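Fold the stuff below for me.
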Amino acid sequence: MAYLLSVNTGVLVPNEHSDASMTGIDKQPVDGAVAITVPGPRGTRPTGVAGDWIADTRHHGGPDQAVYAYAREDLDAWGAELGRELPGGAFGENLTTSGLDVTGARIGERWVIGDETVLEVTAPRIPCRTFAAWLGEKGWIKTFTQRALPGAYLRVITPGRVRAGDEVRIVHSPLHDITVGLAFRALTLEPELLPRLEVAIDEVSADTRRKLLNRLQRAL
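As a prediction, the model looks like this:
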């Protein structure tokens, strides 16, 4: 059974490693139920997770990046490689899952969490300088990119409340084969894969859609 190990939120703290002077990457597990809602448009601060904040509203947030999920299994693999414990929220994720292949999820896949909340997979997470500084690992962006275990951004289809221990059920899986991992590779080290994303163009995030359309237009 797939389920949530923790729900994680972060407040704004000073950030010296990007153009944004603050960051919300320091996510900590919270107790009890947390409301999941559709956030405002890109450029506004709150995410889709009550009590959670972002600072770099130019590159993060909005309906297509309402929630970020990462698998406990992948955190454990990273922890073994880095020789350190990575608690829930260590990668800035809102949802730390167990028993769920997050990177293998298809773009457009829908999850029901608990009794009512429905989320839809939209895009992989692309690493940034703030993430690298937060982990404190030399060459982290390159290492993370090469491994291609990015975790998934999700949009909110049906708002609700979630908590640690809630079951996660896949209730819809698209017919295409475009996974979060494949989309990440296409958007980073293997741009030749971008045309494959066209079959999921109605389901990908707006950012991914723009990159795909630009690439297709240049190919004409």
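
rest of the way, CA atoms for contacts and neighbours
Noted.

quick one: the strands in the chain?
For the chain, strands defined by DSSP state E occupy the ranges 3-9, 13-14, 22-23, 28-29, 34-36, 67-71, 95-98, 110-113, 117-124, 152-158, 160-162, 168-172.

Leaving out chain neighbours, which residue sits closest to residue 99?
residue 2 (4.3 Å; C-alpha to C-alpha, 6 or more residues apart in numbering).

Contact partners for the one you found?
Counting by C-alpha atoms under 8 Å, 6 or more residues apart in numbering, residue 2 touches 97, 98, 99, 100, 167, 168, 169.

Can you tell me which of the residues you listed are buried?
For the contacts of residue 2, a burial check counting by 16 or more other C-alpha atoms under 10 Å picks out 97, 98, 100, 167, 168, 169.

what comes up buried for stretch 28-37?
For stretch 28-37, a neighbour-count test (16+ other C-alpha under 10 Å) marks 28, 29, 34, 36, 37 as buried.

right, and residue 28 touches residue 93 too?
No - checked against C-alpha atoms under 8 Å, the pair residue 28 and residue 93 is beyond contact range at 9.2 Å.

Next, the structure of the following sequence, for comparison with the previous one:
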Amino acid sequence: MEPASVLAVCCVHQLLGDQGNVGVTAIDKRASEGPVKVHKLGVHGDIQANRVHHGGEDQAIYAYSQSDADFWAGTLGRELPPGIFGENLRVSGIEPTNAVIGERWQVGADVVLEVTSPRVPCATFQRRMKEPQWVKRFTEEGRVGAYLRVIRTGTIQAGDYIHQTFVPRHGVTIGRWFSAPDAEAVEALRDAEADGEIRLQEEYHTRFEALMRRLGE
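Below you'll find the model as predicted:
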């Protein structure tokens, strides 16, 4: 099994005009050269144009796996370089979609990241990819990648190894929560947070209530 590692650290290359409410998007991210500093709000040199739906400490960094990128490259019939999905980290040997919510990664010598939530595709992402019905296709496939919060700052670069230092016992993965959330997952996440094992974003509690109403429980 190949060791988990960072293939590329990506930052915004340029702001692009966009049809959305903000008028610009920072989704054009490309691989950086050499070491990149990581602070509480993400990688140095990166920004989010729409701060309502992106960024903040709970979504400081977005990670996407090379294996998922390879799947889409084969499906779409074109190369998909690091950053094309708007990701900050293109990783190998570890699957962000399969990560357990709240698990922690040490990246390189000193950076520690915590898995928080799945990426929810939007119209800006579809315009970026220039693929028909991209949001629907990306959602149905469920290869969404994961957002992470920064627990310990430092410096990272391509080639750094990634070590899982903590995996919560509740077992609910990013992919399960995105594609097939149910009452059992809600209960497991609520209990894990109540026990102090994980710290959930406020959006989870809103989703819990909506999901349980829909399930009639």
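
TM-score for this pair?
Once the chains are laid over each other, their TM-score by TM-score structural alignment, normalised by the length of the second structure reads 0.90; 207 aligned residues with a C-alpha RMSD of 1.6 Å.

rewinding a little: turn the buried ones among the contacts of residue 2 of the first structure into CSV, including distance to residue 181 of the first structure.
As requested, those are arranged in CSV below (distance: C-alpha to C-alpha, whole Å):
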residue, distance to residue 181 of the first structure
97, 17
98, 18
100, 14
167, 23
168, 20
169, 20
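
Specify which member of these is nearest to residue 126 of the first structure.
Nearest to residue 126 of the first structure out of those is residue 97 (C-alpha to C-alpha; 19.1 Å).

okay, the angle between the helix ranked longest in the second structure and strand 111-118?
When the second structure is parsed with DSSP state H, its longest helix is helix 202-215. Helix 202-215 of the second structure runs at 30 degrees relative to strand 111-118, counting by axes from the mean of the first three to the mean of the last three C-alpha atoms, to 10 degrees.

Show me what helix 202-215 of the second structure is packed against.
The contact analysis (3 or more C-alpha pairs under 8 Å, 6 or more residues apart in numbering; DSSP states H and E) places helix 202-215 of the second structure against helix 183-194.

same thing but 10 Å
When contacts are defined as 3 or more C-alpha pairs under 10 Å, 6 or more residues apart in numbering; DSSP states H and E, helix 202-215 of the second structure sits against strand 111-118, helix 183-194.

that older thread, which residue in the second structure aligns with the residue nearest to residue 99 of the first structure?
Residue 2 of the first structure maps onto residue 4 in the second structure when the alignment is built from TM-score structural alignment.

where's stretch 6-16 of the second structure relative to the chain centroid, distance-wise?
Centre-to-centre, stretch 6-16 of the second structure and its host chain are 14 Å apart (C-alpha atoms, centre = their mean, to the nearest Å).

That should have said stretch 27-37 of the second structure, apologies.
From the chain centre to the centre of stretch 27-37 of the second structure is a distance of 16 Å (C-alpha atoms, centre = their mean).

got the contact list for the alignment partner in the first structure of residue 91 of the second structure?
Counting by TM-score structural alignment, residue 91 of the second structure corresponds to residue 97 in the first structure. Residues in contact with residue 97 of the first structure (C-alpha atoms under 10 Å, 6 or more residues apart in numbering) are 2-7, 69-74, 88, 164-168.

now residue 144 of the second structure
63-65, 68, 85, 96-98, 117-121, 138, 174-175, 178-179.

By neighbour count, sort out the buried ones in those.
Using 16+ other C-alpha under 10 Å, the buried members of those are 63-65, 68, 85, 96-98, 117-119, 121, 138, 174-175, 178.
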